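J.: here is a sequence with its predicted model. Questions after.
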Amino acid sequence: MDASDPGARRSLRRAGWLAALAVSALVALAARRSALAPATSPAPATWSVPGPSAEASPALPPPPDPHALSLPSGAPPGLRCEQAQKVTEFLDTELAAPPIAPLPAELAEAWASLLDPHGLWSAAPDSPVRPELLGAAPSMLGSLADRRGGCEGAERVAAVWQPSQRRLLELYDAAFAEAQRRAPAVSAAELFRLAAEPLFEDDPVTRPATELSRELGRRLGAFAARFPDEVALLEQARARFFPTQLEQLRDIAILAALRAYVPLVDPHGDFAPADEEWALYAGDDTLDSGSPLWGDVARTPLGARITSDPAPPLQVDDVVLAIDDLTLPGASIDQIEQAARSAPAHATRTLRVLRQGESRLLTLRVFDAQVAEAEPLAVERIRYGGGDRVVLRVVIPDVADTLGEDLADVLERETPGTSALLLDLRGNGGGSLDAAVKALGSFLPGAKLFPLIHRGAVTEVLEAERAPRPYRGPVAALVDGDTASAAEMLAGALQAYGRGTLIGSRTFGKGCVQEYFDDVVDGGVLRMTTLQFVMPSGQPLQQIGLTPELPLALPPALERESQITRQPITFGGPDVRSPRTFVAPPWPRETGAASRCEDPVVCRAISRLAGTKSGAVGRGPAPADSAARGARPRAGTR
């Protein structure tokens, strides 16, 4: 793959900031280095900005429907050694900056957390696997980082894990048989409690694996006695909770090691098997609009108990045992949530359900299951200056794929009769890079925007579209410490061209791009940071953020990009601003306070903006200065 040709990349989707939050949380589990090796400065770069080509570059494929996920198998996923090494080799060449290998102790801690979805295998306090992971981590790290050997570390773990699994399985089987014998004395209400009550712990796990194995046997045995025809469901649950084949255990360990390794070399990266691909999109409203079957569920030994917003005819507290052809007992929560999203739009889903008060299992069909439609952009018309001036406030909570079209529609429909526009980007964690660029066409039609940089070299310069009806009135952007990524693109381009004023507090500082690759290995999807982007002036954003011209006291951000561990070098770039001048009319000069705002902060912002003039941003450093700056590691980078 040619990194300099963005059209050649087989990317599924450029990601936003929210999807990386889960990754950041995972990285926080890893141990910090006790000492940092001194950073070395790469040679100064010479900027070469790609010009227009006579031959059109091949277009990136359209992003997939985030709901088009496969129905999982339910089995514990694994990966072969050569597949894992293929992923790490791809990381070595395609990461935006060269990776920094983690320490073995860091890998071991994250490995233990990701290996065990139940609190039964490595996370339990009596598990012999966890200490073995620490001993096997140096070898496993060499297999992943340097592609040395054949993953002997995972084989070592599997050799210790297998006898432990067999002992736990014996305890489970004994408790299962005893529960079957005693089950006639269990009431229907007690059986429902055993099936519906959560049993699994989040970290830190305190219940011994031996105790959990017996309790699983007791609960599933009671269910088997009441529903003897559910033999297949119970056999699948047993195989999922207690895999014992040596090769399967080795492959499970290899996959967990890879999933631990990727975020350690790329703070915003992750890898997921196809059966758990949903985990890559969880928490990002621009990629996952929710389950069409429920709002939330709690995983139980028998499946998933619905805790909120069931799709009719499902009810709250129903225990879902199967979705279509997938039984849920023993499946991970990621597989359960993916199963709920795996059907195409308007499909009919068949579910088997245990319902409180019912003596038999129910087979229910959810027809035309759909997630809620995306909310339109919220607008507010605010009068000020004696009431003859109107500011249109547009609240942009994230940078969804359709933001360009949505914002253009709002501007055309709502701006007539208004004096100025305020884009409220507070709390906007980003989203689609392409959508941000398209939205900027309404303010900077045809402008050169963001140089994309891979390891110090500019690979592409993004340009705004020429909107047929651009907005030409005064504009300002209200930002805060949670304004990040693609949202910083919107605000930063307005600032760099002097087209609009920034008001608020310093932004988050995420100037890197993630892409999703589904063709590195079969059966898995890789999210990785492939590029950094800089402002049109060449000013870097990564770990720095945007500083508004008009500061406004706002609640401090809980976290910033610069605080996330294992950040690469921050690159500057060339000044690519178009020579033409974009007219930036001043904000209406009025002394009267805003009449009334839904949010008092907005009224304060409008009062500060009165009479200000955009365009106080210089042309930025010369390309040579930008290159030298980008070559120096910044504070907090390694």
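T.: Cool, got the structure.

J.: switch to C-alpha atoms for all contacts and neighbour counts from now on
T.: Will do.

J.: next, count neighbours for the residue nearest to residue 452 when sequence neighbours are not counted.
T.: Once flanking residues are discounted, residue 452 sits nearest to residue 533: 4.6 Å by C-alpha to C-alpha, 6 or more residues apart in numbering. By the criterion of other C-alpha atoms under 10 Å, residue 533 has 30 neighbours.

J.: want to compare, so here's the second one:
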Amino acid sequence: MRQAADIAGSQLRMQATGVICEFAYGSLEALDKHSRFEFTPTSSGPRVDAGDNSVVGVGVQLKTHRDGAVILRTLNGGAAQQAGLQRGDVIVGVNQRNLAGLTLDEVANLITGPAGSTVAIDVRREDKNARVNLSRQAIRITNISEVKMVDTQQKIGLIRLEKFGEGAVQELDRALWSLHQQGMNSLVFDLRGNPGGLLTEAISISNRFVPSGKIVSTRGRNQSDNTIESATHDQTWKMPLVVLVDGDSASASEIFAAAIQENRRGLIVGRKTYGKGTVQTHFPLQSVSGTFWLTTAKFYSPTGREMAGVGVNPDVTVNMSERELEEIGPIDRDLKAGVSAILSHKPGELVNNMSGRQQVRPAQFQFSG
């Protein structure tokens, strides 16, 4: 690679670093869709996906909408949250530009900008439009974005895990103890949209709930890539557990969901997961400040089922049409189904005795603000 870069530099007057990077991008693209090249190494260890630690923006997580983008949630401390924007609001304009027909990346590019700058966002809520001026700022992206009680009477807690990044298990421990101190009896663990992260974090977090049995196994070309991980945590949380997933729950999320489901530790609620069943390992480069992330193994569920291209089927399916998935309203149907699943079972049934697919029965529940 270095020889080719030197030749390109002397004969074509191209910068060596640029040649090496282009070569790296092209080579990895030919392998598989998950192998990639990154400038500057990030977290160490095998990964089933990667994520950033901070962003500059207004603090919204978005989903494609025919009129622009719909807000899935606002990030803690972001300008959008401070301005009162909420789930289900549709962003239809940015700086007086209509967003209809634009891709999600195009919408995001219009919203983002330098820290300290402002952006005018046109928002539609229940057929009423409003223009909000928001200040862009750096927002630290934590692994856990939401911790709260969703049913104050029945003491049902909610933890939303955005990614399995470094320190996720420590954040989870703090969140669990916080809810425990509030009297939590049951837990909804939200993995919707979670693309994955470190394999080690997925195993550690699974250990917080699975008292015994296999968690995940990996198989690769080399003997070192063949592993079997089993539950080892002496003290696990034993409250009734529901895990929310969707088509964007991938990799480490699927490892956790399969471990919960196949060890009969709780219920999986939502829609079939993405089906990314491969592990990437990083190889730092010496020529440039960057890293190869190469697919080195596949992972398998506790029962030995290959996850790649298959994913996890929920125990409780929340069916929604493409139109319903796009028209996200302020009421979270997946969360309602998860709460209903908890309330329609006896406490012990959701601890370590679940088997078979379940249907959600109507139940009374109350959401706290």
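T.: Cool, the structure landed. What you see is a predicted model; the values in this text were computed from it and never measured.

J.: helices along the stretch 1-150 of structure 2, start to end?
T.: 2-12, 16-29, 79-82, 104-111 (DSSP state H, counting those that start in this stretch).

J.: mean neighbour count added to these, as a markdown table?
T.: Below are the helices of the stretch 1-150 of structure 2 laid out as a markdown table (neighbours: other C-alpha atoms under 10 Å):
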| stretch | mean neighbour count |
| --- | --- |
| helix 2-12 | 13 |
| helix 16-29 | 16 |
| helix 79-82 | 19 |
| helix 104-111 | 16 |
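
J.: so which of those helices is nearest residue 199 of structure 2?
T.: helix 16-29 (21.4 Å; C-alpha to C-alpha).

J.: and that closest one with helix 2-12, angle?
T.: Interaxial angle, helix 16-29 of structure 2 versus helix 2-12 (axes from the mean of the first three to the mean of the last three C-alpha atoms, to 10 degrees): 130 degrees.

J.: and the helices of the stretch 1-150 of structure 2 as TSV, adding distance to residue 64 of structure 2?
T.: Below are those laid out as TSV (distance: least, C-alpha to C-alpha, whole Å):
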stretch	distance to residue 64 of structure 2
helix 2-12	41
helix 16-29	26
helix 79-82	18
helix 104-111	5
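
J.: quick check: which of the ones you listed is nearest to residue 306 of structure 2?
T.: Per C-alpha to C-alpha, nearest to residue 306 of structure 2 of the helices of the stretch 1-150 of structure 2: helix 16-29, 23.5 Å.

J.: quick one: contacts of that closest one?
T.: 1-2, 4-6, 8-9, 35-37, 287-288, 294 (C-alpha atoms under 8 Å, 6 or more residues apart in numbering).

J.: stretch 53-60 of structure 2 now?
T.: 71-81, 111-115, 134-142.

J.: select only the buried ones of the residues you listed in PyMOL?
T.: Only the buried entries of these go into this PyMOL selection, using 16 or more other C-alpha atoms under 10 Å:
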select buried, resi 71+72+73+74+75+76+78+79+80+81+111+112+113+134+135+136+137+138+139+140+141+142
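
J.: quick check: closest non-adjacent residue to residue 1 of structure 2.
T.: Nearest non-adjacent residue to residue 1 of structure 2 (C-alpha to C-alpha, 6+ apart): residue 20, at 6.5 Å.

J.: then residue 157 of structure 2?
T.: residue 149 (4.3 Å).

J.: show me what the one you found lines up with in structure 1.
T.: For residue 149 of structure 2, the aligned position in structure 1 is occupied by residue 381, per TM-score structural alignment.

J.: number of residues surrounding its match?
T.: Using other C-alpha under 10 Å, residue 381 of structure 1 has 17 other residues around it.

J.: my guess is it contacts residue 387. True?
T.: No - contact criterion C-alpha atoms under 8 Å: residue 381 of structure 1 and residue 387 do not qualify, at 11.2 Å.

J.: if we can go back for a sec, wait, a helix at the residue nearest to residue 452 of structure 1?
T.: No - counting by DSSP: H, G, I helix; E, B strand; the rest coil, residue 533 of structure 1 is not part of a helix but strand.

J.: from residue 220 of structure 2, how far out is the corresponding residue of structure 2 for it?
T.: Under the alignment by TM-score structural alignment, residue 533 of structure 1 pairs with residue 299 in structure 2. Residue 299 of structure 2 sits 9 Å away from residue 220 of structure 2, going by C-alpha to C-alpha, to the nearest Å.
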